[in-house]
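Enquirer: I'll drop the sequence and a predicted model, then ask my questions.
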Amino acid sequence: MTDYEYPAALTHDLSREELLNHLQNRLDDARFQHCLRVEEAARQLATRFHADVDRAGLAGLFHDYAKQVPIADYKRVIMEDGFDPALLQYGRGVWHGMVGTWFIQTEVGLTDRLVLQAIERHTTGDPAMTLLDQIIFVADFIEPARTLDAEVAARAAALTDMRQATFIELKNTLQYLIANNKIVYPKTLLTFNAFIPKEG
């Protein structure tokens, strides 16, 4: 896997080694390796669809930075740092995107708005997802270690159609949540509705 260097304007002069050290301080090795695969997948998608390759790669690399932050830390940040208290009824599955960007900004110093937005939206989706947002959303789902039927279908769709790949992932997410009696974040359902393929 290639060791990509990112523009100083995106990383506030952090080297790749420094970026990876931040990740390794927060993640176990399995999650760290997943982030490297998502980085690669995101860069490939961005190249294919003529998006910003460096922003896609950096967002892919850091998308799960806060995945293993302790729940107590999340609750403290939600209560003390201006987040909607309604988020407390969810868990890390939602938090590591929406609230995770707080940890990325405060601990790593990454502040690029488009990178942070793509990370924020990768856990819930958003009806107004940009191409970059969709790339991170889908790259997380189709990185090479993913082998479930829906993941394979989304990978095939992502060869030509990011909206279709995004829709496949949204549908799979909702089916999983409903089948397991898990609460659905409202914006995820709104995103599904926005991405339903138009007839005709």
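Expert: Great, that's in hand.

Enquirer: going forward, measure contacts between C-alpha atoms and count neighbours the same way
Expert: Fine.

Enquirer: can you pull the contacts of the residue nearest to the spatial centre of the chain?
Expert: Among the residues of the chain, residue 122 comes closest to the average C-alpha position under CA atoms, centre = their mean, at 3.3 Å. Contact analysis of residue 122 by CA atoms under 8 Å, 6 or more residues apart in numbering lists 63, 97, 133-134, 136-137.

Enquirer: The same query, at a cut-off of 7 Å, please.
Expert: Listed by CA atoms under 7 Å, 6 or more residues apart in numbering, the contact partners of residue 122 are 97, 133, 136-137.

Enquirer: Top of the residues you listed by number of neighbours, please.
Expert: Of all the contacts of residue 122, the most densely surrounded is residue 136 (33 neighbours; neighbours counted as other CA atoms under 10 Å).

Enquirer: quick one: that one and residue 179, what's the gap?
Expert: Separation of residue 136 from residue 179 (CA to CA, to the nearest Å): 25 Å.

Enquirer: Next: residue 172.
Expert: As judged by CA to CA, residue 172 and residue 179 stand 10 Å apart.

Enquirer: neighbour-wise, which of the two wins?
Expert: Neighbour tally, residue 172 and residue 179, criterion other CA under 10 Å: the higher count belongs to residue 172, 16 against 9.

Enquirer: The structure to be compared is supplied as follows:
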Amino acid sequence: MDKQQLMASIRSGMPERRWQHVQGVIDTSIVLAERFGADPVKAELAAILHDLAKFWPVERMQEYVREEGVDLAVLDYDKELWHAPAGAWAAVKDYGIDDPEVLDAVRYHTSGRAGMTLLERVVCLADYMEPGREFPGVDRIRELADSDLDAALVAGFDSTIRFLLEKGKRIYPLTVAARNDLIRTTTNIIFTAQGGN
């Protein structure tokens, strides 16, 4: 299956508004990959795939997460997280994708994790800040992303964590681990990320 066929197949499984989001993530992933030294071809592929399971029935997402078996703990958290690991398994099972870097970028694009690869960080950040996204703090994330991938990603995780706290929801441990790991491994990130919304 070539890229155009893959895109057509994935597009057919989601509303047009979500496909516009996917296109924004594709474009943003390529820009960020080129800016920060990730592979733009892999970034594009991961971005094409990242939301392929987003509009599946919950039961199908759950089935794919269980089949893959990489992180069953996600099933104890918000269903909004399930499409990422389900999509990673669908990329393998339904589309024959076998690049572990691309699959991990799909798998962790919503939650993050400690030790994220450069490609994972690029795709995760692109999902936060693509041009169609509008939420408090997104402009600050975009501003940080001009020069500091990790500071921008910490700001994105901070935004997610704040939102979940305000809604009284549980926070997926991988997201906290991702944020903490980025702060631990990157100098000057605390000052940069807290520069304001």
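Expert: Received it, and whenever you're ready, just let me know what you need. As the structure is a prediction and not an experimental result, all values here were calculated from the model.

Enquirer: on that earlier part again, nearest to residue 47 of the first structure among the contacts of residue 122 of the first structure?
Expert: Using CA to CA, residue 136 comes nearest to residue 47 of the first structure of the contacts of residue 122 of the first structure, at 12.9 Å.

Enquirer: For the closest one, what is the corresponding residue in the second structure?
Expert: Under the alignment by TM-score structural alignment, residue 136 of the first structure pairs with residue 123 in the second structure.

Enquirer: the longest helix in the first structure is where?
Expert: Counting by DSSP state H, the longest helix found in the first structure is helix 29-48.

Enquirer: Just give me the mean distance for it relative to the second structure.
Expert: Relative to the matching residues in the second structure, helix 29-48 of the first structure has an average distance of 0.8 Å after the fit, by mean CA distance after the TM-score superposition for the first structure.

Enquirer: Where in the second structure does that helix fall?
Expert: Using TM-score structural alignment, helix 29-48 of the first structure lines up with residues 16-35 of the second structure.

Enquirer: Show me which positions of the matching stretch end up buried.
Expert: For stretch 16-35 of the second structure, the neighbour count (16 or more other CA atoms under 10 Å) marks 18-19, 21-33, 35 as buried.

Enquirer: Look up how far residue 49 of the second structure lies from the counterpart of residue 71 of the first structure in the second structure.
Expert: In the second structure, residue 71 of the first structure lines up with residue 58, judged by TM-score structural alignment. Taking CA to CA as the measure, residue 58 of the second structure falls 18 Å from residue 49 of the second structure.

Enquirer: same question, residue 116 of the second structure
Expert: Distance of residue 116 of the second structure to residue 49 of the second structure, computed by CA to CA: 18 Å.

Enquirer: neighbour count winner among those two?
Expert: Summary of the neighbour comparison: residue 116 of the second structure and residue 49, criterion other CA under 10 Å, with residue 49 having more neighbours (28 against 17).

Enquirer: So what does the more buried one match up with in the first structure?
Expert: Aligned partner of residue 49 of the second structure by TM-score structural alignment: residue 62.

Enquirer: Once you drop chain neighbours, what's closest to that match?
Expert: Spatially, and ignoring its direct neighbours in sequence, residue 62 of the first structure is nearest to residue 35 (6.8 Å; CA to CA, 6 or more residues apart in numbering).

Enquirer: OK, contacts around the one you found?
Expert: By CA under 7 Å, 6+ apart, the residues touching residue 35 of the first structure are 60-62, 64.

Enquirer: quick one: the helices in the first structure?
Expert: Per DSSP H, the first structure carries helices over the ranges 8-11, 16-26, 29-48, 53-62, 71-80, 92-98, 100-103, 113-121, 131-142, 149-157, 162-179, 186-195.

Enquirer: mind giving me JSON lines with the ones you listed and columns for distance to residue 86 of the first structure?
Expert: Conversion of the helices of the first structure to JSON lines gives the following (distance: least, CA to CA, whole Å):
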{"stretch": "helix 8-11", "distance to residue 86 of the first structure": "32"}
{"stretch": "helix 16-26", "distance to residue 86 of the first structure": "26"}
{"stretch": "helix 29-48", "distance to residue 86 of the first structure": "28"}
{"stretch": "helix 53-62", "distance to residue 86 of the first structure": "25"}
{"stretch": "helix 71-80", "distance to residue 86 of the first structure": "9"}
{"stretch": "helix 92-98", "distance to residue 86 of the first structure": "12"}
{"stretch": "helix 100-103", "distance to residue 86 of the first structure": "16"}
{"stretch": "helix 113-121", "distance to residue 86 of the first structure": "16"}
{"stretch": "helix 131-142", "distance to residue 86 of the first structure": "23"}
{"stretch": "helix 149-157", "distance to residue 86 of the first structure": "30"}
{"stretch": "helix 162-179", "distance to residue 86 of the first structure": "18"}
{"stretch": "helix 186-195", "distance to residue 86 of the first structure": "11"}
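
Enquirer: how about stretch 95-115 of the first structure: buried residues?
Expert: Counting neighbours by 16+ other CA under 10 Å, one finds that the buried residues in stretch 95-115 of the first structure are 95-104, 108, 110-111, 115.

Enquirer: Please identify the buried residues of stretch 188-197 of the first structure?
Expert: When burial is assessed from 16+ other CA under 10 Å, stretch 188-197 of the first structure yields the following buried residues: 188-189, 191-192, 195.
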